[in-house]
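Undergrad: Next comes the sequence, and after it the predicted model I'd like to discuss.
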Amino acid sequence: MSDVAFSKPVEDSVPKINDEVAVGEDLGFQRKWWKFETFMWWVIALVLVLNFAGFLGRGPVAHATLSNDAMLVKYERVERTGTPSILEVQFQPNTLGKQQVKLHVSQSVVKELGAQRVIPSPLDTAVGRGGLTYTFSAEEAPGSVQFALQPSRPGIYHFTLEVPGSPPLSARVVVMP
């Protein structure tokens, strides 16, 4: 190695202030960054509010009900892939005067929404008309049936429920990843 002495110190292109190291700044860029950062904080806050409200699942906005003269249906408008949920059908008192009540469920409840089980177990199940027709004992009120659902893939799925002799109830469920 050579023993060359440098006689001139290294000069910094950014001037020192009060004999301290100057780091330089770009105030225009910094202001843009602050605006971007503020915008992102608002986006995060909006996503959190939407999540707690149920727009992304499991909240007050996600719960829905449908009804007609034969039944009341409670379900979740927004579900998550692989997450269990309950679709509940409560039969109206005028439906329960007979020994049995039949409920026709579209195939999408079983196929796309992933019905795992039916509670209580039906007395009989018939396949046809684009779905399943369950027969339940209807000796005492209140009568209700629960379908344990667990969707296996995201998408928008439509389902229909019908008690023979009354108008069908149709709804849509959004399954998110």
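TA: In hand now; what should we look at?

Undergrad: hey, let's count contacts and neighbours off CA atoms from now on
TA: Will do.

Undergrad: Would you map the helices across the protein?
TA: Applying DSSP state H to the chain gives helices spanning 27-53, 107-111.

Undergrad: Residue 98 reaches residue 139, doesn't it?
TA: Yes - between residue 98 and residue 139 there is a contact under Cα atoms under 8 Å: 6.8 Å.

Undergrad: and residue 116, how many residues sit next to it?
TA: Neighbour count for residue 116, taken as other Cα atoms under 10 Å: 13.

Undergrad: Next one for the comparison:
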Amino acid sequence: MTGPDLHDAARAVGEDVPFQRRNWRFQRIGWGVMAGIVLLGLIGGLGNGPVASATARPESGGFTLDWERVQRAGNEARLVVTLDASAGPELAVRVEGELADAMDLVGVEPIPLRSSRAAGLLHLVTAAAEGRPARMVLRTRSRAPGLISGNVTADGAAVRARILVLP
């Protein structure tokens, strides 16, 4: 039905065809948004997946930082610092900024020889074999949703990490 036939049918049944078309358009947009959220979840954009994981190295090299870019508040996450080759008998890692303040430290592997904490700073030192790769795993828990950023420093070089904490 087109033209006058459509308007006659609308009057006979009491339909509002322009409203119905707007409603259908709104529904299709809603379906698209829902499909996008499901797809984002499947590829890890809402946490625990390839999109949520990040790896970075400072320009000068020396170490690699692996972390989860998208996390859930209250869930445990990991920051992994891997030093290419230790320059000495110790691996010292500094976590600075909101990254140190907005997250609780649940555990560190291996157990640190020394640690200190101040506002906006977490300093951890663990044993390392000189000339060999060293690794430190920080298990953390975010306290509240939001955007967290800060620097992780090891071997004199720093990497900026940004984390989106979802509820």
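TA: All right, it came through fine. Since we're looking at a predicted model, the values are computed, not measured.

Undergrad: picking that back up, kindly reformat the helices of the first structure as TSV and extend each row with mean neighbour count and distance to residue 79 of the first structure.
TA: Converted to TSV, these look like this (neighbours: other Cα atoms under 10 Å; distance: least, Cα to Cα, whole Å):
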stretch	mean neighbour count	distance to residue 79 of the first structure
helix 27-53	12	12
helix 107-111	18	13
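
Undergrad: So which of the ones you listed is nearest residue 177 of the first structure?
TA: helix 27-53 (13.9 Å; Cα to Cα).

Undergrad: wait, what's in contact with the closest residue to residue 119 of the second structure other than its chain neighbours?
TA: Of all residues not flanking residue 119 of the second structure in the chain, residue 101 sits nearest, at 6.7 Å (Cα to Cα, 6 or more residues apart in numbering). Residues near residue 101 of the second structure by Cα atoms under 8 Å, 6 or more residues apart in numbering: 119-121.

Undergrad: again, only this time at 10 Å
TA: By Cα atoms under 10 Å, 6 or more residues apart in numbering, the contact list for residue 101 of the second structure reads 95, 117-122, 142-143, 148, 150.

Undergrad: Residue 134 of the second structure: which of those residues is nearest?
TA: When the contacts of residue 101 of the second structure are compared for distance to residue 134 of the second structure (Cα to Cα), residue 95 comes out closest, at 17.0 Å.

Undergrad: What residue in the first structure is paired with that closest one?
TA: Using TM-score structural alignment, the equivalent of residue 95 of the second structure in the first structure is residue 105.

Undergrad: now its match: how far from residue 72 of the first structure?
TA: Shown here: residue 105 of the first structure relative to residue 72 of the first structure, a distance of 14 Å by Cα to Cα, to the nearest Å.

Undergrad: same thing with residue 40 of the first structure?
TA: 42 Å.

Undergrad: now residue 145 of the first structure
TA: 11 Å.

Undergrad: Which one's more surrounded, these two?
TA: Between residue 145 of the first structure and residue 72, counting by other Cα under 10 Å, residue 145 is the more crowded of the two (19 against 16).

Undergrad: per the alignment, that one corresponds to what in the second structure?
TA: Using TM-score structural alignment, residue 145 of the first structure lines up with residue 136 in the second structure.

Undergrad: could you check the distance from its match over to residue 147 of the second structure?
TA: 24 Å.

Undergrad: The residue lying closest to the match of residue 95 of the second structure once chain neighbours are set aside: neighbouring residues, count only.
TA: In space, and not counting its chain neighbours, residue 105 of the first structure is closest to residue 161: 4.8 Å by Cα to Cα, 6+ apart. As a burial measure, residue 161 of the first structure scores 21 neighbours (other Cα under 10 Å).

Undergrad: Then residue 128 of the first structure?
TA: So residue 128 of the first structure, with other Cα under 10 Å, has 11 neighbours.

Undergrad: go on, residue 15 of the second structure?
TA: Residue 15 of the second structure has 12 nearby residues by other Cα under 10 Å.

Undergrad: Which residue in the first structure aligns with it?
TA: Using TM-score structural alignment, residue 15 of the second structure pairs with residue 26 in the first structure.
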